[in-house]
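> need a structure here:
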Amino acid sequence: MTHFVLVAGAWLGSWAWDEVVPELRAAGHGAHAVTLSGLAERQGVAAGQQTHVADVVEVVERLDLRDVVLVGHSYAGIPVGQAAERIGDRLARVVFVDSEVPAHGASMASAWWQGQAAFEAALAENDGFWVPLTAPEFEGQGLTDGQIARIVGGATPQPGATLTEPAELARPLGELPATYIKCLLDGAEPNDAVATLLKSEHWRLVTMDTGHWPMFSQPRELARILLDAAATRT
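Alright, predicted model coming up:
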């Protein structure tokens, strides 16, 4: 029995996995969706990036989970990638869903396409938070109007320190057994950091013909890919 620990990206909570969790459980596995500190029902809890790493590790250890597949979507790939090496032999695989990946000493802000200063300025303008996208910004991502409304309605501001604190890795990320899911409507190719990691014999690439939020746009297809990834051993 595999235990999936599911972590959604910026602005989202455990509710983002509501259509994926039943599919995984129906296949006979455990599925544990996580809300990170400072988000959704945990708004108001102080959080930095290492807080989010600890959130993921805490769920695995508190529930005494084994044969764990950690799943990180978007921003959450950064804390999930760090948590993966910290849970030791409990880990079966880590799955990055169209996500960022951690680099030791770097943060999401430091790799921002407009530069770290621009990203930090945007946080400062919003009391230290990263504000959620508006409905028009989800266009072209394979989402229905109803799905967009659901995401926008449930999104909460992201604590800025989760985006500016540096990652801490004890060993190269390419040594971990990993699957990277690239959502093609959000760009045909993985970014350079991911492309380098995919050269590792331990990493696998899977593509989805949808946008950046497949847990909403294609939840059954995403669940199938997660189940396939859990069955992969490298």
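> going forward, measure contacts and count neighbours with C-alpha atoms only.
OK.
> So what's the gap between the top helix by length along the chain and the chain middle?
If each helix of the chain is counted by residues according to DSSP state H, the longest one is helix 49-62. Helix 49-62 has its average C-alpha position 13 Å from the chain's average C-alpha position, going by C-alpha atoms, centre = their mean, to the nearest Å.
> Show me which parts of it are buried, residue by residue.
Q49, Q50, T51, H52, V53, A54, D55, V56, V57, V60 (16 or more other C-alpha atoms under 10 Å).
> Following up with a second sequence; could you model it the same way so I can compare the two?
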Amino acid sequence: MDIVLIGGLWLDGSAWDDVVPELTALGHRPVPVTLPGQGDGAASATLDDQLAAVLAAVDAAAGKPLVVGHSAASTLAWMAVDARPEKVGKVALVGGFPTPYGRAYADHFPIEDGTVPFPGWAVFEGPDAADLDEQARERFVAAAVAVPETVARGVVRLTDERRFDVPVVVVCPEFSPAEAEEWVAGGESPELARVAHLEYVDLDSGHWPMVTRPRELARVLAKAAGS
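Okay, the predicted model is just below:
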């Protein structure tokens, strides 16, 4: 199966470099997406531009792909499902939940000179970054791409209720499946609360398992693709 991989804030397509060979070895065709404004050299981009890049990958895929969204890009993956409910076979959300209709895509970090730079590790201390050693943190910061304000403040639009019929796997890295299920049941993710086929999968890692647990993440995604 083709597996479309979308990294979260500050990540370009190379974030999946250690996951790609693992997925390939498991018999799948990984398709990492470098989002406009996040590694393609463009000075600016909009949320619509990023969605268009994801949809291009979905449309070019063989059959019905698994679309994987990490962190904030869980919303991009969900927007792609909304735009192509008949084309996407399944969606996997890694460490993130879809932003509801009418809300800003990712406006919870400071904006500086029209972009959202990586804010430093202080805001991620604890379970998010506990498995990143100093060397890994340095590599992450060196590769981080400031996200255009026009992406972060872009408004999420969802129009096709057929999205709720597409199966969803919530991959739980720095939180547990029980916690995620409780959050959804408590109304913290109104989109996921309406999904007909929803599954929670544990992954013992921090917020960036493609960096710290690429083999384990690949196995989880391969299992999701094959089920």
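> TM between them?
Their TM-score after superposition, calculated using TM-score structural alignment, normalised by the length of structure 2, is reported as 0.86; 218 aligned residues with a C-alpha RMSD of 2.3 Å.
> Quick one: the strands in structure 2, in order.
Assigned strands in structure 2, in chain order: 2-6, 29-33, 66-70, 90-94, 115-116, 147-148, 168-172, 198-202 (criterion: DSSP state E).
> so where is the third one in structure 1?
Pointing back at strand 66-70 of structure 2 there. Strand 66-70 of structure 2 corresponds to residues 69-73 of structure 1 when matched by TM-score structural alignment.
> how far does that stretch sit from the chain's center?
On the basis of C-alpha atoms, centre = their mean, stretch 69-73 of structure 1 sits 6 Å off its chain's mean C-alpha point.
> on average, how far is it from the matching bit in structure 2?
For stretch 69-73 of structure 1, the mean distance to aligned residues of structure 2 following superposition is 0.4 Å (mean C-alpha distance after the TM-score superposition for structure 1).
> what's that stretch in contact with?
The list of residues contacting stretch 69-73 of structure 1 from outside it, by C-alpha atoms under 8 Å, 6 or more residues apart in numbering, reads 2-9, 77-81, 84, 91-100, 230.
> Likewise for stretch 12-21 of structure 1?
When contacts are defined by C-alpha under 8 Å, 6+ apart, stretch 12-21 of structure 1 is touched by residues 6-8, 31-36, 39-41, 151, 154-156, 215-216, 219-220, 222-223.
> switch to 7 Å and redo it
Judged by C-alpha atoms under 7 Å, 6 or more residues apart in numbering, the contacts made with stretch 12-21 of structure 1 from elsewhere in the structure are 7-8, 31, 33-36, 39-40, 155-156, 215, 219-220, 223.
> Same check on stretch 212-226 of structure 2?
Residues from elsewhere that reach stretch 212-226 of structure 2, judged by C-alpha under 7 Å, 6+ apart: M1, D18, V19, E22, L23, L26, L66, D131, L132, S205, P209, M210.
> For that stretch, grab the matching residue range in structure 1.
So stretch 212-226 of structure 2 is aligned with residues 217-231, judged by TM-score structural alignment.
> Perfect, I'm done here.
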